[in-house]
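Peer 1: Kindly return the folded structure for what I paste below:
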Amino acid sequence: MLSQKTIHIIKSTVPALEKHGTDITKRFYQLLFTGHPELLNVFNHANQSQGRQQTALANAVYAAAQHIDKLESILPVVRQIAHKHRSLGVRPEHYPIVGQTLLQAIKEVLGDAATEDILQAWAEAYGVIANVFIGVEAEMYQQAERQTGGWADFRAFRVERKVQESSVITSFYLVPQDEEALAPFEPGQYISVKVEIPGEAHTHIRQYSLSDAPGNPYYRISVKREEASTGKPAGKVSNYLHEGVQLGDVLWLSAPAGDFTLDRQDQRPLVFLSGGVGLTPLVSMLSTVADTHPGRPVTFIHAAQNSGTHALKQQVEELAGCLEKASVHWCYNQPTEQDREQQVYDKEGYIDLAWLKQVVPTREASFYFCGPVPFMKAVNSFLSEWGVPAADIHYEFFGPSGSLDAAEGDARAETAAPQR
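Peer 2: Below is the predicted model of the structure:
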């Protein structure tokens, strides 16, 4: 337990963290990778270069300081992060390294304002927070290993099939190389893929949603090839998977993880909304509903550029046909002339609230959505404006978690694919 003095000191640093948080975390990662370059094998380098990881960590530190007197209130966030840590292979021995480096970064950035009392209070608070993470993650490691077909760390999988789903998305069907049992998963969960790319000094780990229903003799991931764009490098792992990985090749996978999962007990209508490759976890959920609760009403809405980039369309339509009451709707913001002639989509442009109200039968439903951040900000804003309760709104970020406050970014329902 933290003393009242420590809690008071930590809370007094909230304004400084709000102002200097990102500077602290930028310095933290510089120090961390200089002193411990082996950790570059764990972190997503693309998120580092784009500043996403620094911002996510700054938000997490700020939230911890705000709620230091009631840490139980941030346990849902702790569990979400712990899922990612377990899937990446973060271990208890990493936490002291992180704590020492974070304190050093705070001291360097805040200078004289970082008094001994403040540094001591943060050291104490970090120890408490780290122990919470270590405890939660220990349970997750045990569960992942002890379940039927489970394993610890990473396991070798063979590429059994490779299917091009669109001009930018390819599916990989993966089976255990040891031909032993396959661990179950909840629809919506992801796995981590660890690869060694020729010419790269460090291994790379990326997380990809499982895009088919549980119960199959394989795991399927559907990966978007990330092209280089202004201010954003090409995706090293996605391009390597598309161009370098062939049938029979081996990929190393962690056991399934993640808390963005379908509530199978809830029998109310379902609404799935996706943008770009964000449809992958939702297709897994749709497949599960079709297999287990075909009487549950479902509305599936997907935004893409056009038919050329639209992946898994046929599977979604076939699954909808297995349901007693289902509708599917496609929104294209850059339809081709052929798309227009054949009328293969429902709406041109971007998703908006007026259109949602037309195609979604009721707001008394469970809403699940995933896609690029601008898309998710727009959808979240629309659902809130419509009066959908927060408890009925479920979403997942691809990459470091951020905020869906529409004021923080473009509120259009864009269809660019998320980075994983």
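
Peer 1: Only C-alpha atoms from now on, for both contacts and neighbour counts.
Peer 2: Will do.

Peer 1: wait, what's in contact with the closest residue to Pro335 other than its chain neighbours?
Peer 2: Once flanking residues are discounted, Pro335 sits nearest to Asn306: 4.6 Å by C-alpha to C-alpha, 6 or more residues apart in numbering. For Asn306, the contact set (C-alpha atoms under 8 Å, 6 or more residues apart in numbering) comprises Tyr332, Asn333, Gln334, Pro335, Thr336, Asp339.

Peer 1: now the other sequence, so there's something to compare against:
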Amino acid sequence: MLSEQMIRIIKSTVPVLEVHGTAITKRFYQMLFTNHPELLNVFNHANQKQGKQPTALANAVYAAAANIDQLENILPAVKQIAHKHRSLGITAEQYPIVGQNLLAAIKDVLGDAATDEIIQAWSEAYGVIAQVFIDVEAEMYQAAELAEGGWAGFRPFTVARKVKESEVITSFYLVPQDGKAISAFLPGQYVTVKVNIAGEEYTHLRQYSLSDKPGQSFYRISVKREEGDEHKPGGKVSQYLHNSINEGDVLELTAPAGDFTLDVEDERPVVLISGGVGLTPMVSMLNTLVEQTPERKVYFIHAARNSQVHAMKQAITELAKQHSQASVHWCYSEPSSEDRMQQSYNKEGFITAEWLKEIVPDQSAAYYFCGPVPFMKQINQALQSLGVPQNDIHYEFFGPKGSLEAEPAEAETV
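Peer 2: Alright, predicted model coming up:
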């Protein structure tokens, strides 16, 4: 436990972290990878280059400092991060390495303002916070390994089928190489895929949502090929999976993880909203709902640019025809002339609060959504304007956690 004096010192640094937090975490990652380049086998290099990971860490450090005397307040955030750590194989032995470099980064950025007293307080505070993560993750590792069909670390899976779902999304059906059972999972969870790309010095790990219902002999992931542009690099792993991995090849996976999961006990109507490849966890939820809770009304709403990049449209449409509880609604921001001629969508433009209100008359519904961050900000704002309670709003970031607070003049994209 921290002394009252240490708690007071940590809380006094909160305003400093609010201003300098991202600078500290950027410096931290520079120092960490310089001192321990082997950790580049674990971290997502693209998230580092785009600044997503330093920002997410800065927010986590700020929250921990602000709640240092009541760490139970950040336990939900801890569990979310711990799921990702367990899926990536982060170990207890790595926490001291992180702590050493984080303290060095604080000292480096703040200079003389980081007194010995402040560094000592943060050293003790980091030890307490790290132990919370270590304990939570230890339970998760044990649960993953001891579950029926479970395993520790990475397990080889064979690509049984590779299916092109749209111009940019391809599904991979993965079966265990040893032919044994696989872990059950909750709709909305993900797996980590490990790949070694020829010519690349480090291993690449990526987390992909499971896109089919639980209880089958395979896992399915549906991957968008990220081409990249002048603003961001292309996706090395997604392009590698699309271009180089074929049926019969082997991929290594960790057991399913994640806390963005469907509440199957809830009997109220549920609304599943997705943009682009954000539909992958939603399809898992939809397939589960129609099978397990046939009386529960479900609204499936998907936004895409047009039909060319709209994945799984036919399968979802057929599913809705077979199950009267489900209704599907498509929103295209850039429909083609063929889309318009065939009237293959329900709304042109973007998903709005008014359209949602028209589609979903039931005000007691629970909402789940996923997609690009600008899209999710738009949906979150729409749901808030409709007065949906915060407890009924559930969402998942693909990558490090960010903020859904709307920023002025932010583009609306899917």
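
Peer 1: hmm, back to that, would you double-check that the residue nearest to Pro335 of the first structure falls in a strand?
Peer 2: No - counting by DSSP: H, G, I helix; E, B strand; the rest coil, Asn306 of the first structure falls outside a strand, being coil.

Peer 1: Tell me which of the contacts of Asn306 of the first structure persist in the second structure.
Peer 2: Retained in the second structure (both residues aligned by TM-score structural alignment, their matches' C-alpha atoms under 8 Å) from the contacts of Asn306 of the first structure: Tyr332, Asn333, Gln334, Pro335, Thr336, Asp339.

Peer 1: Between all of those residues, which two are separated the most?
Peer 2: Among those, the pair separated by the greatest distance (C-alpha to C-alpha) is Asn333 and Asp339, at 11.2 Å.

Peer 1: what about the helices in the second structure?
Peer 2: For the second structure, applying DSSP state H gives helices covering 4-12, 14-35, 45-49, 52-66, 75-88, 94-110, 116-146, 236-244, 279-292, 313-322, 337-342, 353-359, 373-385.

Peer 1: Redo these as CSV? Include mean neighbour count and distance to Val168 of the second structure.
Peer 2: CSV is the format used below for the helices of the second structure (neighbours: other C-alpha atoms under 10 Å; distance: least, C-alpha to C-alpha, whole Å):
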stretch, mean neighbour count, distance to Val168 of the second structure
helix 4-12, 16, 47
helix 14-35, 18, 32
helix 45-49, 14, 19
helix 52-66, 21, 23
helix 75-88, 20, 26
helix 94-110, 17, 37
helix 116-146, 17, 32
helix 236-244, 17, 9
helix 279-292, 23, 13
helix 313-322, 14, 14
helix 337-342, 11, 18
helix 353-359, 14, 27
helix 373-385, 20, 18
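
Peer 1: For stretch 193-208 of the first structure, buried residues please.
Peer 2: Val193, Lys194, Val195, Glu196, His202, Thr203, His204, Ile205, Arg206, Gln207, Tyr208 (16 or more other C-alpha atoms under 10 Å).

Peer 1: Pick out the most distant pair among the residues you listed.
Peer 2: His202 and Tyr208 (19.5 Å).

Peer 1: Run through the residues that contact Val328 of the second structure.
Peer 2: Taking C-alpha under 8 Å, 6+ apart as the test, what Val328 of the second structure contacts is Tyr299, Phe300, Ile301, His302, Ile316, Thr317, Ala320.

Peer 1: okay, now Ser364 of the second structure: neighbour count?
Peer 2: By other C-alpha atoms under 10 Å, 13 other residues sit near Ser364 of the second structure.

Peer 1: One more: His302 of the first structure?
Peer 2: His302 of the first structure sits with 26 neighbouring residues when counted by other C-alpha under 10 Å.

Peer 1: What's it aligned with over in the second structure?
Peer 2: Superposed on the second structure with TM-score structural alignment, His302 of the first structure falls opposite His302.
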